[in-house]
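Asker: model the following, please.
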Amino acid sequence: MGAFPIRRFGGHRSGASAVEFALVMPAFIAMLAGAIWAGQLAFASNSMHYAVEAGARCAAVNAVTCPDATTTLAYTRSHYSGPQISPVFTYGATGCGHTVSASATFNLNIVPGIKSVPLTAAACYP
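Answerer: Below is the predicted model:
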């Protein structure tokens, strides 16, 4: 008689799906949000690298479009198409040739303990 309630309890599976869903769903949402933020971070970094490469090449090759530092930086800003992280672009004609660099901070407000990720990109075209 004492084993009867245990067998009866083990035979009911009506709430098992709800419990599994409640255990798995937060982890799934966290992984999905992390993948989205990682994708945004990669897109921002790649877009900064593309912009500085285009700006350095324009300064070295195209003297009509990029005759000075101001127009070179404007050209570089126009080639940045990533998320709104407000990268700061700088230009210099010393060192290896025409150097364009960028720096920005990508804010990760969703991850506890990591508030921001610094991003930098630089390109030099002789």
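
Asker: please count neighbours and contacts with C-alpha atoms only from this point.
Answerer: Noted.

Asker: the strands in this structure, which residues?
Answerer: Using DSSP state E, the strands of the chain run over residues 88-92, 98-107, 116-125.

Asker: ranking these by burial, who's on top?
Answerer: For the strands of the chain, the stretch with the most neighbours on average is strand 98-107, a mean of 21; neighbours defined as mean count of other C-alpha atoms under 10 Å.

Asker: from the contact counts, what lies against that one?
Answerer: Counting contacts by 3 or more C-alpha pairs under 8 Å, 6 or more residues apart in numbering; DSSP states H and E, strand 98-107 is packed against helix 16-61, strand 88-92, strand 116-125.

Asker: most centrally placed residue in the protein?
Answerer: L41 (0.5 Å; C-alpha atoms, centre = their mean).

Asker: show me the contacts for the residue nearest to that residue when sequence neighbours are not counted.
Answerer: Closest residue to L41 apart from its sequence neighbours, by C-alpha to C-alpha, 6 or more residues apart in numbering: F106 at 7.0 Å. Contacts here follow C-alpha atoms under 8 Å, 6 or more residues apart in numbering; on that basis F106 touches 41, 85, 116-119.

Asker: I'd like the structure of this one too, to check against the first:
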Amino acid sequence: MMAKAFLRRLARAQSGATAIEFALVLPVLSMMILGSIWIGLLVFTVSSLDYSVQSAARCSAVNEQLCDTTAKTVAYAEQRYTGPGATPTFTAAASDCGHSVVGEAKFDLAVVPGIKAMPLKVSACYP
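Answerer: This is a model prediction of the structure:
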């Protein structure tokens, strides 16, 4: 008899339900928040890399004084890159489409176990 009463009382008790629900939801919520931050940083890195490559390709085609050599075009692209952490490498060359610039970087994903870095590659060509 006493066991039945204890089980009934335990089934009706709700004193620790909020703490248990919070303990179950907290890991998922924190992973979603950190994942959103990392995705935002990745998008910002790609956007900044794309902007610097497009600007350098346009400078190479239009501005003869500032970007007349490939070394100056690469330096211009490096100056335009404002993204976080990743250190991109730029290459500039004349190609079939005109003046092309390629930017490559590795986005560090040290938070995710088993994934070291994500390679990023952006190219632009300006006639």
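
Asker: quick TM-score on the pair, please.
Answerer: The TM-score (TM-score structural alignment, normalised by the length of the first structure) is 0.95; 126 aligned residues with a C-alpha RMSD of 1.0 Å.

Asker: returning to what we had before: distance of the residue nearest to L41 of the first structure from T71 of the first structure?
Answerer: 26 Å (C-alpha to C-alpha, to the nearest Å).

Asker: same question for V88 of the first structure.
Answerer: For V88 of the first structure relative to T71 of the first structure (C-alpha to C-alpha), the value is 15 Å.

Asker: hmm, back to that, and of the contacts of F106 of the first structure, the nearest to Y50 of the first structure?
Answerer: L119 (13.4 Å; C-alpha to C-alpha).

Asker: make sure the closest one is actually in contact with S101.
Answerer: No: L119 of the first structure is beyond contact range of S101, at 10.8 Å (criterion: C-alpha atoms under 8 Å).

Asker: give me whichever of the helices and strands packed on strand 98-107 of the first structure is most buried.
Answerer: strand 88-92 (a mean of 18).

Asker: ok now that one, how far from the chain's centre?
Answerer: Distance, stretch centre to chain centre, for strand 88-92 of the first structure: 21 Å (C-alpha atoms, centre = their mean, to the nearest Å).

Asker: next one: stretch 119-126 of the first structure
Answerer: With C-alpha atoms, centre = their mean, you get 18 Å for stretch 119-126 of the first structure.

Asker: cool, stretch 115-126 of the first structure as well?
Answerer: 13 Å.

Asker: what does that stretch contact?
Answerer: Contacts of stretch 115-126 of the first structure (C-alpha under 8 Å, 6+ apart): 45, 48-49, 52-53, 56-57, 60, 96-109.

Asker: also stretch 36-53 of the second structure?
Answerer: Counting by C-alpha under 8 Å, 6+ apart, 77-84, 86, 88, 90, 101-103, 107, 120, 122-124 sit against stretch 36-53 of the second structure.

Asker: again with stretch 76-94 of the second structure
Answerer: With C-alpha under 8 Å, 6+ apart as the contact definition, stretch 76-94 of the second structure has outside contacts at 41, 44-45, 48-49, 51-53, 55-57, 67, 70-71, 73-74, 99-108.

Asker: list the buried residues for it?
Answerer: 76-78, 80-81, 83, 86, 88, 90-94 (16 or more other C-alpha atoms under 10 Å).

Asker: before we move on, what about stretch 106-116 of the second structure?
Answerer: Buried residues in stretch 106-116 of the second structure (16+ other C-alpha under 10 Å): 106-108.
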